[in-house]
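J.: Got a predicted structure here, sequence first:
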Amino acid sequence: MTSIPSPSDGSLAGLRALVTGGASGIGLATAHALLARGAHVACLDLEPAGAPEPLIGIRCDVSDDDGVPAAVADAAERLGGVDILINNAGIGAQGTVEDGELDQWRTVFDVNLLGMVRVTRAALPWLRRSTAAAVVNTCSIAATAGLPRRALYSASKGAVLSLTLAMAADHAPEGIRVNCVNPGTVDTPWVQRLLAAAADPAAEHEALRRRQPIGRLVSAEEVAAAIVYLASPAAGATTGTALAVDGGMQGLRLPPPAR
């Protein structure tokens, strides 16, 4: 059993964390934040070379039924167990319900939803042995706010939100906490690629900036800080929660700027 650090000091010293999609964007920022608080961290990613030492990079495709258990077992062996699971790997999609082939819908759900199912199933035997077990799923503001041209992505993240609540109910008796974060538009490589592909990248960036009441994109480090809080013993009484890190997008309605 792993001893639980003092809930008041924010320490993760000695805890073992597994982060999917941990070699870039929010996942990499989270891995670094966990490491800075004393955790030992393994990053499961399609391109694990993006996770520098002392992070442990392990190649994993979360849509691979056979590969996921093997990758999680490898991580658990190298870490000496798993106390914290960050289900962060995911892919995006644009368009209305009429857009895209149904195979694209299956692919996005296979990664964004079933990927979390596969990894969590594989990690549960180790989480059950921990006295500080926590799972944090990366969801999205798209799960709770209707966004234009995000039908498929929103549907997959809505499923993640519901899955989080159901998992929290199922595993609370085992002492495993399950929460999620709902980021707004985050300045990540994926968003930068979307902007680069837009007809007018500057105008698209301005639209994304203006729809968040704080007037800017969210940083990966800000999302990582929320994830690490939910994963830490400092949040020991928090489970079944969706924490928005969205610049006020979900709850605030500011007046339009004066002309």
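T.: That came through, no problem.

J.: When you work out contacts or count neighbours from here on, use the C-alpha atoms and nothing else.
T.: Will do.

J.: And the strands in this protein, which stretches?
T.: 16-20, 40-45, 56-59, 84-87, 134-138, 177-183, 242-245 (DSSP state E).

J.: and R149, which of the ones you listed is closest to it?
T.: For the strands of the chain, the distance to R149 is smallest for strand 177-183, at 17.4 Å, taking CA to CA.

J.: Okay, angle between the closest one and strand 134-138 too, please.
T.: 20 degrees (axes from the mean of the first three to the mean of the last three CA atoms, to 10 degrees).

J.: now what about stretch 108-117, what contacts it?
T.: The contact list for stretch 108-117 (CA atoms under 8 Å, 6 or more residues apart in numbering) reads 62-63, 87, 89-93, 137, 152-153, 156-157, 159-160.

J.: Nearest to D103 among the residues you listed?
T.: The closest of these to D103 turns out to be L152 (CA to CA; 11.5 Å).

J.: Excluding chain neighbours, what is closest to G25?
T.: T188 (5.2 Å; CA to CA, 6 or more residues apart in numbering).

J.: quick one: the one you found from V218, how far?
T.: From T188 across to V218, the span is 9 Å (CA to CA, to the nearest Å).

J.: this is the comparison structure:
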Amino acid sequence: MTSTTPTPDRRTIVLTGASRGIGHATVKRFSAAGWRVITCSRHPFSDRCPWPMGPEDHIQVDLSDPENLGNAVAEMRQRLEADGGRLDALVNNAGISPKDEGGKRLDSIATPMHQWRTVFQVNFFAPILLARGLFHELKRAGGSVVNVTSIAGARVHPFAGSAYSTSKAALAALTREMAADFGPHGIRVNAIAPGEIDTSILSPGTEKMIDDIPLRRLGQPAEVADTIFYLCTQASSYVTGAEIHVNGGQHV
């Protein structure tokens, strides 16, 4: 791994689920603004990804494996020493939503218990374990945590499975708890709840939902990334404990 030159004034973000969709757009948004971006994904770094220091600041981690996650946190802390042990933003974007063999949603009756556990480990437990593991770095920077929830956390969704939806509802509740607990230490914690976003992993039939969206279109990953950026910068300095809907009004 190539060493980084210590630059204490540089702002740094740790981002999970960075390899595609919203995560990839978020990488580009922060990198364009001059941030150091430490990406985390179960996939290895791809040479097609365009941001500076990408290969050096990518960590391959399986968030479903608590031991692997613990090792990744230790590596993150070591890498953050180049920035004076500071972390300005942690964005918990990674999430999984398993389907049945035919690609259909798994409801609360059909979802195997081992899949419930895996979904909650990735979607719910990993965010709090990362925030706790990087607490001192976040506190040192007066940093921000953004948890990516979902519109499915507040309603039964035609494509998102029951384990995914309930894990995102739990993550929204966790966001409030974290805001109360982390706030006295100068750390803000918020969530964003995307709706139907135009990515390569859209479920077939999503286009039929456009009539239920007041803006009559799908969202773009860059629009979600812009909202994440807002929550990680001084523009939102008095915003904590919030869950911002990024769904074209679909939640109404």
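T.: Received the coordinates, thanks. Not measured: the values here are computed from a predicted model.

J.: related to what we said a few turns ago, among the strands of the first structure, which is nearest R128 of the first structure?
T.: strand 134-138 (10.0 Å).

J.: What span of the second structure is the closest one aligned with?
T.: Mapping strand 134-138 of the first structure onto the second structure (TM-score structural alignment) gives residues 144-148.

J.: that older thread, scan the contacts of stretch 108-117 of the first structure and report the most crowded one.
T.: Of those, V62 is surrounded by the most neighbours, 29 neighbours in total, counting by other CA atoms under 10 Å.

J.: so where's the longest helix in the first structure?
T.: helix 151-171 (DSSP state H).

J.: Show me which residues of that helix are buried.
T.: Within helix 151-171 of the first structure, the residues scored as buried using 16 or more other CA atoms under 10 Å are 151-161, 163-165, 167-168.

J.: Stretch 172-183 of the first structure now?
T.: Buried residues in stretch 172-183 of the first structure (16+ other CA under 10 Å): G175, I176, R177, V178, N179, C180, V181, N182, P183.

J.: would you list the residues you listed in JSON lines and tack on distance to S232 of the first structure?
T.: What follows is those, written out as JSON lines (distance: CA to CA, whole Å):
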{"residue": "G175", "distance to S232 of the first structure": "13"}
{"residue": "I176", "distance to S232 of the first structure": "12"}
{"residue": "R177", "distance to S232 of the first structure": "10"}
{"residue": "V178", "distance to S232 of the first structure": "11"}
{"residue": "N179", "distance to S232 of the first structure": "11"}
{"residue": "C180", "distance to S232 of the first structure": "13"}
{"residue": "V181", "distance to S232 of the first structure": "14"}
{"residue": "N182", "distance to S232 of the first structure": "18"}
{"residue": "P183", "distance to S232 of the first structure": "19"}
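
J.: how near is whichever residue in the second structure pairs up with L46 of the first structure to V119 of the second structure?
T.: Using TM-score structural alignment, the partner of L46 of the first structure in the second structure is R42. From R42 of the second structure across to V119 of the second structure, the span is 14 Å (CA to CA).

J.: where's the longest helix of the first structure relative to the chain centroid, distance-wise?
T.: Helix 151-171 of the first structure sits 12 Å away from the centroid of its parent chain (CA atoms, centre = their mean, to the nearest Å).

J.: Read off where that helix ends up in the second structure.
T.: So helix 151-171 of the first structure sits over residues 162-182 in the second structure, by TM-score structural alignment.

J.: Mean per-residue distance, the matching stretch versus the first structure.
T.: Compared with the first structure after fitting, stretch 162-182 of the second structure deviates on average by 0.7 Å (mean CA distance after the TM-score superposition for the first structure).

J.: so M167 of the first structure sits right up against V178, yeah?
T.: Yes - under the criterion of CA atoms under 8 Å, M167 of the first structure makes contact with V178 at 6.5 Å.
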